[in-house]
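Novice: Next come a sequence and a model predicted from it.
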Amino acid sequence: MSTSGTGRRGAPSAPRLVADRRSGGTSSKQPARSRGTGSGGSGSGSGSGRPPRRSRRTSTPRPRPRGPLGWIAAFFRLIGRIVWGLVWRGTVAVMVLLGAATAYYYAQLPDLAAVVDARYRGSVTMLDRDGNVFAWRGDQFGGAIDPDTVSPHLVNAIVATEDRRFYRHLGVSPRGILGAIRINLSEGRGPLEGHGGSTITQQVAKLMCLGVPYDPEAWESEADYEQDCRRTTLWRKIQEVPFALAMELRYSKDEILSVYMNRAFLGAGARGFEAAAQRYFGISSADLNPQQAAMLAGLLVAPSYYAPTRNLERAQRRAATVLRLMEEQGYLTAAEAAAAQANPATLSDAARQDRGGAFADWIMASGPDFLTRETTEDVIIRTTFDPAMQAAAEAAVAEVFETQVRAGSAAQAAIIVMSADGAVRAMVGGRDTEGTGLFNRATQAMRQTGSSFKPFVYAAALDLGWRFDDLVLDAPLTINIPGSGPWSPENYTGEFYGEVTLTEALRQSLNTAAVRLSEEVGRDAVRTVAAQFGIESDLAAGPALALGASESTLIEMTGAYAGILNGGSAVMPYGVQELRILGDSAPLFEQRSGIQERVISEQAARQLTYMMSVAVARGTGQRAQLPDRPVAGKTGTTNSQRDAWFIGFTADYVAGVWMGYDDNTPLSGVTGGGLPAEIWRQTMQRIHEDIPPRPLPMIDPALEGRPVPQVVEYGPGAGAGVGGEPPPRGTLLGPAPDEADQILMRVLNGLLGRN
């Protein structure tokens, strides 16, 4: 029995009702057309009443080109598949490596407290004699700060100028990096030279040197280490990415900003925004107004260049740019920005003073390394520095060079001012110099001393029993020097003056008399006196010792003259009165005087002071006279006028002045009694304006029990090298000792073994 066409067992089935497929424009009521032919079967033919299924339409693939075009297309399809395979596989590999590197750095990152202040050196803050700050050295650090403890203007200024998307990115900004590369290339630089496109997080990574600690054995200095950490290379930029990502995972945004605010270098030795706020404005970072915050944030791009202590106007222009950025990004209203632009930030009085750089450098160089140059502590040093005296010395140099030296001269000058006990009050290390760490001519320049050395010849003689009014012969002299032959000193005037007193010989700065006296008392005695007074440099062994052929520094010479002023005791020039660690109440070191052992007797020092006062009153140092008080001093001019000196003192202070060229070019028409004496006079006149005059600690020749001959005068108030015509050889002007006195003096000299 066939089952075809039946709906159920034993009964024929009716045709199935199937709704027509809807197609556009065809009614569903129209009868379906039979698509099949034939009868019976279970196919899609007629007899079932079921319309056949439509087969799914498929597109016919285009035939691929054959021949050369096909080969080329196949080749490019192959290259595409290879590139795509490499790209996605490379991307996966990079992501794996990036993840591994990020995990590695994440594990290495320390706690926040350990990275806020990671200085390897401490700071040195210097106070003047009155306790006011005048200089900073080392890495200043004002203490840990965070975004919640500082002025909101500071946070806004930093974000506005350094990383406007700081709170939105994950530590790296590809857009910023590509933009920086584009700018660098457009400006003719390499892609990584100039703008870095770094986020604040990446800058912190650089400040942390990507986690590489400072190793004193691996680096010559901390400066070299930090310079290498700041170096931008492709490999360094690649390393910054996982380190920055690790920081974003390890620290919050505010914690990353805290590290940045505490560790960023901001010029003038200030590390961190708290130290910079104190350094430049004398206030806490919590009290910064918009213009001050903008100036500090503007330093980040180039701290030393934009430091307001170096160029305030330039720093203000940079701050104006930051204020515009703050306004554009909505941190300031137009009115607030306009008010800040109209009232730019200015320096505090202490920062504006900017004096004593040479003095501060000397303190750092002469103090113990572990408490100055290599200190790991924050040190406070109270010094002997006097800002008013420093201003007087600087003003004197500036005025003399402006009014009495030809424009464009490269001549240099240095000044030291100190008390009789060796306390250094002011120091000018040179002219037209800026910054720190420069060559200090007051303490570092070794120069021939010339006739400024002669007082030590007379000091040796006086200490051995000679008197200020003893006679010495000023006449032609020839000394045979082994290995060099005969040597004959001459006076500045080319004349000789016969027998003259020691006072007269020093007043006129007579060379032959000084050499003869040195040979008489012994060169060893002269060297001993000079060395004990503090001249530590090698002293000449030959007879030219008496004429200042040896070299010394200005601070040594000035300190030696201070020994004459204080009555004959040596002094050690000093600048530190007290040194303590920040936070400690008890000082580690104190000094109240630099006076050391006695070198010559007080009577000898008093006689020498009198002789040197005559040299200023009527001799080669007349230009150094002060109108209201006595002055003692000595000029010095070396061969070919390469060095010119004047060192002298009042009853209160001693000062030394040196002039010359760094390359030993001879001075033109300058002697120690000229411009150096003028600089000395102007300096000391300013210093003594409010100091009552006092007499010098010297003898009164009228009370010394022997008639004192009047000194030789060259002309109206002039001395050797100053002007006037010299008198006939050996003559004395004014009352002279009678014949019996002269015979007596010669007999006494003969008994003492003197010529």
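Specialist: Arrived safely.

Novice: When you work out contacts or count neighbours from here on, use the C-alpha atoms and nothing else.
Specialist: Will do.

Novice: How many neighbouring residues does the nearest residue to residue 131 once chain neighbours are set aside have?
Specialist: Beyond its immediate neighbours in the sequence, the residue positioned closest to residue 131 (Cα to Cα, 6 or more residues apart in numbering) is residue 382, lying 6.6 Å away. When neighbours are counted by other Cα atoms under 10 Å, residue 382 registers 22.

Novice: What of the one 4 residues further on?
Specialist: Using other Cα under 10 Å, residue 386 is surrounded by 21 other residues.

Novice: what about versus this one:
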Amino acid sequence: MRRIIPTRWKKKIQNVLLDIDARIDSTLFSSAKGLRELYERYSTFMDRFYVGRWKRWVIVEPLSEAATLGLGGLILMLALAIPAFRETADDDWLKKSDLAVSFLDRYGNPIGSRGIKHNDSIPLEDFPDVLIKATLATEDRRFYDHFGIDIPGTARALVTNAQAGGVRQGGSSITQQLAKNLFLNNERTIERKVKEAFLAVWLETRLTKNEILKLYLDRAYLGGGTFGVDGAAHFYFNKSARDVNLAEAAMLSGLFKAPTKYAPHINLPAARARANVVLDNLVDAGFMTEGQVFGARRNPAFAVDRRDENSPNYYLDYAFEEMRKLVDTFPKSYTERVFVVRTTIDMNLQRAAENAVENQLRQFGRDYHATQAATVVADLDGGVRALVGGRDYGASQFNRATDAYRQPGSSFKPYVYATALLNGYKPTSIVVDGPVCIGNWCPQNYGHSYSGSVTLTQAITRSINVVPVKLSIALGGKTPNPAKAGRKKIVEVARRFGLTAPLPDTPSLPIGSDEVTVLEHAVAYATFPNRGKAVTPHAVLEVRTGTGDLVWRWDRDGAQPRQAIPASVAADMAEMMSHVVSEGTARRAIIEGIPTAGKTGTTNAYRDAWFVGYTGNFTCAVWYGNDDYSPTNRMTGGSLPAQTWHDIMVAAHQGVEVKEVPGIGMGQKLPPSARVAAATAAGAPKIIDTKPGPPPVLTRRGADILVRIEKQLDEAAKSAAKTSAAEPPKPARSSSIAGPESFAAATPGDKAAPAGRKN
């Protein structure tokens, strides 16, 4: 029995498995047979459409390949189009830049305007026919025929440029240029051109041709801080765009290509030559005859002389950008686009700042090989009183005060010392100025010498490089990487002050190798006289609609001051930084009777020279350098920057009640001679109150030789006097050999000692 039962179950299991196997085989066979029959039916059906011989290779195969390539092209175009269409994600894209802002100074006087009026501007049909024809003939003759991209025009431009070996003719249509103005920037990259093409096609599907042309005429930048042909007509010709004649229309149309280059108030001959090219285009396009343009050739347009008008264009650009960001915070339901904005600017101080920069560059710029400068003056609540973004707005609209990131050099060190004071150090704390290395990087002081034990006050006064680096290591404590941990603390403190620049972590960060902007650097220093409260830089005080309704006000709606460091630390820092001015590297910044503190900065190879300082009323930063980062001729922060700062701040305090600086009080009101004696008695090199002159060219040895020669001449003169009984002894002559910062002073009996590079 025991053997029979297992045998029966075994047979049953085998039968079940055989049954399953049979069913699977049958299903597979039936399926294969069905698929084969289906394929045969499909083949029989498709044989009806078979094309052979020449028809296959001439018709079928090309169509098949075209379909394959077309599908791949569509996928590629979709991948390229997605980034472009992201630019249109804002539903308010048409009005995003559609602002018309009239700016007033802090006292309510008009100073300029920015932006454009789309809804309220001149209708397209009111523009002169010659202006529209001149624009189309020069910018896009096939505007009404293409779909947003002028393929023949682009091909023609490519051929012309290839033959010329450079860019001689543009291939962008008016729609593409409008897409760039609305959504993109001016960078010359393939990515931007691809986005521009897709956005042009997108605009053609959303707007009519006349709407596109109208927007283009209204929103193109045409130089002189103007946008749109109507604004340019008022600026250049003192008339509405409705009233321009053919010569003026040709000059306006010529500005679309390069408004800075052809602006008539800057280069009238170039503007007239460009207008003549526009007249040629009108004839070539068949819009006008040679006889019709003959009068405009003989009588070219005259632009209004704007040389005496000095609008604060850099400031207006900054204020307009701030206003655009501010409008984005308004409720979406708010549709007003015309505003009157009262700003923080003081036009008298603005003129003084511009004149100070221009005077220094005109006198000493060539000697120092410096071509550009920027400065920002702000009150202690962050309101920008004056802003100079470059030497000449007409030559370059790039705002070096707000958009240029430059190394601050030693002017960054106050953030390091403030961090040290926050972590238990005192102004009298001793740090050894001696060799130190972080990895393979070993910072050096100017002159490759060390001072031994110095206090923090002495270190910042003499702008010693090693001490901030040692402080950054000490601030890291006992962490595995103390230098890195210390630099992290320094960056955190700098952020509290208001610096938003990237500030990457590098070993040389404590001595100012990371880049900042002049605007943020200037306002961050306001934390010291503000008893440790950091403020936000701003240009807008009050925003009203065109009808006078109040929309926004800084004291009610703006960012409030925030406590960045304790008031005691701010006072200690002010006291330390006052020594930089009174007896350190920034003596040219001294203003008699006004408490002053600050810090100079000079970067490697003398590429950047800074002075950032403050009083109890204002804070100010001054930068000198070159746009191409080329070195200056030994310019330091204590030369032109400190002198420029002095000239600006003297003007800023005219008629103003001088306030004390916490930690300094009202300062010491010493006459120049007493101040010099006090500094000398304290062990500092002798100083001479002189304006900055050309950079020093003598070496220390050369200065010593000249002093010895002069002493020998004096001794010879004395000997000659003694031999002549009829003549009294001649008094010894005194002399000085001094440069802006390299030499302190040299008189008979004293050796001319280089003060060293003052950072």
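Specialist: Now that the structure is in, tell me what you want to look at. Only a predicted model underlies this, so the values are computations on that prediction, with no experimental measurement involved.

Novice: Once they're superposed, what TM-score comes out?
Specialist: Between these two chains, after superposing, the TM-score reads 0.55 (TM-score structural alignment, normalised by the length of the first structure); 537 aligned residues with a Cα RMSD of 5.9 Å.

Novice: returning to what we had before: hmm, residue 587 and the residue nearest to residue 131 of the first structure touching each other?
Specialist: No: with contacts defined as Cα atoms under 8 Å, residue 382 of the first structure does not count as touching residue 587, sitting 10.1 Å away.

Novice: Any chance you could list residues touching both of these two?
Specialist: Taking Cα atoms under 8 Å, 6 or more residues apart in numbering as the contact criterion, the common neighbours of residue 382 of the first structure and residue 587 are 578-579.

Novice: following the lengthiest helix in the first structure, which helix or strand comes up?
Specialist: Scanning the first structure for the helix with the most residues, using DSSP state H, yields helix 68-108. Proceeding N to C from helix 68-108 of the first structure, the next assigned helix or strand is helix 112-116, under DSSP states H and E.

Novice: which other helices and strands contact that next one?
Specialist: Contact here means 3 or more Cα pairs under 8 Å, 6 or more residues apart in numbering; DSSP states H and E; on that basis helix 112-116 of the first structure packs against helix 253-263.

Novice: residues in the second structure aligned with the longest helix of the first structure?
Specialist: Equivalent residues of helix 68-108 of the first structure are lacking entirely in the second structure, counting by TM-score structural alignment.

Novice: Mind checking what secondary structure residue 424 of the second structure has?
Specialist: What DSSP: H, G, I helix; E, B strand; the rest coil gives for residue 424 of the second structure is coil.

Novice: residue contacts, it?
Specialist: With contact taken as Cα under 8 Å, 6+ apart, residue 424 of the second structure is in contact with no other residue.

Novice: for residue 322 of the first structure, same thing?
Specialist: With contacts taken as Cα under 8 Å, 6+ apart, residue 322 of the first structure has the following neighbours: 157, 160-161, 294-295, 297-298.

Novice: rewinding a little: surely the residue nearest to residue 131 of the first structure is within a strand?
Specialist: Yes: when the secondary structure is assigned by three-state DSSP, residue 382 of the first structure falls within a strand.

Novice: How about the corresponding residue of the first structure for residue 352 of the second structure, nearest residue that isn't a chain neighbour?
Specialist: Taking TM-score structural alignment as the criterion, the aligned counterpart of residue 352 of the second structure in the first structure is residue 392. The shortest distance from residue 392 of the first structure to any non-neighbouring residue, by Cα to Cα, 6+ apart, is to residue 683 (5.3 Å).

Novice: I'd like to know how many residues surround the one you found.
Specialist: 24.

Novice: That one sits in which helix or strand?
Specialist: Residue 683 of the first structure is part of helix 675-687, with elements assigned from DSSP H and E.

Novice: how big's the offset between that helix and the second structure?
Specialist: Compared with the second structure after fitting, helix 675-687 of the first structure deviates on average by 2.6 Å (mean Cα distance after the TM-score superposition for the first structure).

Novice: gap between that helix and the chain center?
Specialist: 29 Å (Cα atoms, centre = their mean, to the nearest Å).

Novice: Remind me what that helix packs against, helices and strands.
Specialist: Using 3+ Cα pairs under 8 Å, 6+ apart as the contact criterion, the elements in contact with helix 675-687 of the first structure are helix 387-404, strand 643-649, strand 653-660.

Novice: Outside of it itself, list whatever touches it.
Specialist: Contacts to helix 675-687 of the first structure, defined as Cα under 8 Å, 6+ apart, come from residues 388-389, 392-393, 395-397, 400, 621, 623-626, 635, 644-647, 655-659.
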